[in-house]
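[1] I'd like to go over a predicted model; first the sequence, then the structure.
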Amino acid sequence: MASSSSVPWVEKYRPRKIGDVSHQEEVVRTLQKALETANMPHMLFYGPPGTGKTTCALAICRQLYGPDLFKSRVLELNASDERGISVVRNKIKGFASTAVGQAVPGYPCPPYKILILDEADSMTTDAQSALRRTMETHSKVTRFFILCNYVSRIIEPIASRCAKFRFKPLGSEVMSDRLKHIAEREGLTLGEGVYDAAAKHSGGDMRKAITLLQSSARLFGAKELTGEDIIAVAGAIAEDDVAELLDLCGKNAFDRAIGKLDVMLRDGFPGLQILTQFADAVTNSENCSDGVKARICLAAAEADKALIDGSDDSLQLGAVVSVACLAMSGK
């Protein structure tokens, strides 16, 4: 067994009970009521990454079956497993069709197994259709927990058979509380800007925020961590540099703004990262009218698509900066 010091903090501090899951109050309240009766329908959990979908599914299973029955009553498949139609017909159908064994004292141990399909929106339509038939046939002995980021990619016959639960992105206050708890347990000192930087550069993903904190602690040692440390580990650009670029655009100093862009690119920052942070700075700027923000963000969206398609970083960023200079100078 791995020592606690070698376990990723994401796993070490993963909630073991449904009541410990942060921020998803409505989901947690409903699931706790279902746990009291141990009569679970098929479940569909959807929402952004790192918001507690897998954690909730695993916590339910632990509370239903306990450690002894968990391995025999629960099967978890995620995106790393092949889940074409053959897997549904063989592995999933084989697990779903077998009868359940004896219960264990002290746990509800309802007379069904649970099959967790993580990131189910990456399954092919044919595989989902085969899964729908399996769900229908073996619902007496197996419950399905379908987990996905995009509920629109789940076929309607599956979605209509499940109780749907939407997981919200985590706010900065919720993240701060959790990171503070982990820091206290790990003996870390968190300085100014750590919580804001972790919340901003994780995008509401608690898993990413905890990983950033652990990576910073490993990289910078036991000294006091700062927001700059988190930004460095996240591979993000310093806020002052982005603000300076926006300021140069506001002064219509195109040549100097292009020079600033070149420095960022030579420092190794990817074009998409620069574009994302620049667009955020424009959106939050108090010096731009809504019309100016719309013009710049439209140019940024077009550049984003071009960069994903493989266009040159320097050219696309230069085009956005050009539009920003013109828009902010009233031209």
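    All right, it came through fine. All figures in this text were calculated on a predicted structure; none of them were measured in a lab.

[2] rest of the way, CA atoms for contacts and neighbours
    Fine.

[3] the residue lying closest to I154 once chain neighbours are set aside: neighbour count?
    Among residues not flanking I154 along the chain, D121 sits closest, at 5.8 Å (C-alpha to C-alpha, 6 or more residues apart in numbering). For D121, the count of nearby residues is 21 (other C-alpha atoms under 10 Å).

[4] what segments of the chain are strands?
    Taking DSSP state E as the test, the strands found in the chain are 42-46, 74-77, 113-117, 142-148, 162-166.

[5] indicate which one of those strands is closest to K305.
    With C-alpha to C-alpha as the criterion, K305 lies closest to strand 142-148 of the strands of the chain, at 24.3 Å.

[6] dump the strands of the chain into TSV; add distance to W9 and mean neighbour count as well.
    Below are these laid out as TSV (distance: least, C-alpha to C-alpha, whole Å; neighbours: other C-alpha atoms under 10 Å):
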stretch	distance to W9	mean neighbour count
strand 42-46	23	23
strand 74-77	21	17
strand 113-117	23	23
strand 142-148	22	24
strand 162-166	25	17
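
[7] in CSV, list those along with distance to V100.
    Below are the strands of the chain laid out as CSV (distance: least, C-alpha to C-alpha, whole Å):
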stretch, distance to V100
strand 42-46, 17
strand 74-77, 11
strand 113-117, 7
strand 142-148, 9
strand 162-166, 22
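
[8] which residues sit in contact with R83?
    M123, A127 (C-alpha atoms under 8 Å, 6 or more residues apart in numbering).

[9] ok, 7 Å please
    Applying C-alpha atoms under 7 Å, 6 or more residues apart in numbering, one finds that R83 lies in contact with M123.

[10] could you do P108 as well?
    P108 neighbours (C-alpha under 7 Å, 6+ apart): A38, L64, Y65.

[11] try M40
    A34.

[12] before we move on, what about G66?
    G66 neighbours (C-alpha under 7 Å, 6+ apart): Y107.

[13] centroid residue for this protein?
    Central residue of the chain (C-alpha atoms, centre = their mean): P49, 2.1 Å from the mean position.

[14] here comes the other one, which I'd like you to weigh against the first:
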Amino acid sequence: MDFFGRPKADQQANKGKSATSIDGKPEGKPEDQLTPWVEKYRPKNINDVAAQEEVVQVLRKSLETKNLPHLLFYGPPGTGKTSTILALTRDMYGAEAMKTRVLELNASDERGISVVREKIKTFARSVVSQADPRYPSPPYKIIILDEADSMTTDAQAALRRIMEKYTRITRFCLVCNYVSRIIEPLASRCTKFRFKSLPRELAVQRVQMVAELEGVRCAEGAVAALVDCAEGDLRRAMMSLQSAARMIMNSGGELDARMVMELVGVIPEDIVVRLRAAWGGSAAGSAKAVQVLVDELVYSGFPASRVLSQLHDLTMVDQQLGSLQKAKIAMLMASVDKALCDGADEQLQLMDMMMQASAIVAQQA
């Protein structure tokens, strides 16, 4: 640095050069280290999409013929719906032309009729021109509406007319979790593709690949625990892996299944078994035992929704309960889950559920 704080000539010359590690390999860019792994390892083209063979096969044919209909992707979260349509548009237009030919909106934030009339309609009626000669793009643009099931009914009705009027120069792709929330006139204008949860083996393979590329040491069973806790959501499994990697970064150890369970908030199996065992016994003893267990769960910070989920799974495989008892307990848990979603007190709801379940177990099957 000189007197005025300006870098010297040699510092200026080395400013644009990338740093190298000890073994001579170039280090990653600083922005790559800050990028979430979900975005960093998102499929770049349609052939990189994991699973969903039927969907990929149909879209690959559409890519070859340049004849793409309006699309409706629906299915559980974390199954690759948004990644698939982004990979398709990247193959179709190229990275540069995508910036002007693809409009991606999150309908959960912009879901009113004003957005449809202004932003979507303005983009839909604009005419495209040939951009990159390496990508002989089709003469239409693509509008991606993520979480389209959050759009209001009026907004979906207004979107129906726009899809009809500008279909020659604009294609729409609606992405949602619940297809039943899309109005029928809108859904009938789209080709529907259902995305299934990824097979467990394929999800484990994908998470293991990312762990190896990022240098995360995983003990046996750790990756499987990440996938099992994610319950079919690959995005959630990847985010949990990145959080766990940061947790063990300073210690230099390896990730094991116990650490995964603590990270994602899984309730220990012995506590869930004790909850199930508290349904039996006398009324006074059962109430006292339930009160102790519920207080322990609440004070430990475990969410009531997780308690319901794990207790439900244990109940459904319990050989001591009859089919009618399981059905009643499942309906009870559903009503408690509804109350929790509406903002009810977790401790009171868990106490109520446990006492009613005790009464159901006490009845004859």
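    Now that the structure is in, tell me what you want to look at. Every value quoted in this text rests on a predicted model; they were computed, and no experiment measured them.

[15] drop the TM-score for these two in here.
    The TM-score (TM-score structural alignment, normalised by the length of structure 1) is 0.93; 331 aligned residues with a C-alpha RMSD of 2.0 Å.

[16] buried among the contacts of P108 of structure 1? Make that a PyMOL selection.
    Typed into PyMOL, the line below selects the buried ones among the contacts of P108 of structure 1, using 16 or more other C-alpha atoms under 10 Å:
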select buried, resi 38+64+65
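
[17] and the residue nearest to the centre of structure 1, what's its match in structure 2?
    Taking TM-score structural alignment, the alignment pairs P49 of structure 1 with P77 from structure 2.

[18] burial measure for the residue nearest to that match when sequence neighbours are not counted, as a count.
    Leaving aside its chain neighbours, P77 of structure 2 sits nearest to D233 (6.1 Å; criterion: C-alpha to C-alpha, 6+ apart). By other C-alpha under 10 Å, the residues close to D233 of structure 2 number 19.

[19] where's the aligned partner of D233 of structure 2 in structure 1 relative to D267 of structure 1, distance?
    Correspondence of D233 of structure 2 to structure 1, assessed by TM-score structural alignment: D205. The gap separating D205 of structure 1 from D267 of structure 1 is 26 Å, by C-alpha to C-alpha, to the nearest Å.

[20] just Y112 of structure 1 next, same as before
    Plainly put, Y112 of structure 1 is 56 Å away from D267 of structure 1 if you go by C-alpha to C-alpha.

[21] more neighbours, those two?
    Per other C-alpha under 10 Å, whichever of Y112 of structure 1 and D267 has more neighbours is Y112, with 21 against 10.

[22] leaving out sequence neighbours, find the closest residue to that one.
    V141 (4.3 Å).

[23] tell me what angle the lengthiest helix in structure 1 forms with strand 162-166.
    Looking across structure 1 with DSSP state H, the single longest helix is helix 53-73. Following axes from the mean of the first three to the mean of the last three C-alpha atoms, to 10 degrees, one obtains 140 degrees for the angle between helix 53-73 of structure 1 and strand 162-166.

[24] superpose on structure 2 and give me the mean offset of helix 53-73 of structure 1.
    When structure 2 is overlaid, helix 53-73 of structure 1 sits 0.6 Å from its aligned residues on average, using mean C-alpha distance after the TM-score superposition for structure 1.

[25] contacts only, for the residue nearest to P77 of structure 2.
    P77, G78, T79.

[26] what is the neighbour count of the second one?
    Using other C-alpha under 10 Å as the criterion, G78 of structure 2 is surrounded by 22 other residues.

[27] my read: it touches L234, true?
    Yes - if you go by C-alpha atoms under 7 Å, G78 of structure 2 and L234 touch, sitting 5.1 Å apart.

[28] distance of the equivalent of T134 of structure 1 over in structure 2 from A222 of structure 2?
    In structure 2, T134 of structure 1 lines up with I162, judged by TM-score structural alignment. In this view, I162 of structure 2 and A222 of structure 2 are 49 Å apart by C-alpha to C-alpha.

[29] more neighbours: these two, which one.
    Remark: of I162 of structure 2 and A222, A222 carries more neighbours, 22 against 18, as counted by other C-alpha under 10 Å.

[30] which residues touch the alignment partner in structure 1 of that one?
    When structure 1 is aligned by TM-score structural alignment, A222 of structure 2 is paired with V194. Residues in contact with V194 of structure 1, defined by C-alpha under 7 Å, 6+ apart, are T226, G227, I230.

[31] swap in 8 Å and give it another go.
    L225, T226, G227, E228, I230.

[32] with adjacent residues omitted, what lies nearest to the first one?
    In space, not counting the residues next to it along the chain, L225 of structure 1 is nearest to L190; the distance is 5.0 Å by C-alpha to C-alpha, 6+ apart.

[33] OK, contacts around that neighbour?
    By C-alpha under 8 Å, 6+ apart, the neighbours of L190 of structure 1 are A183, E224, L225, T226.
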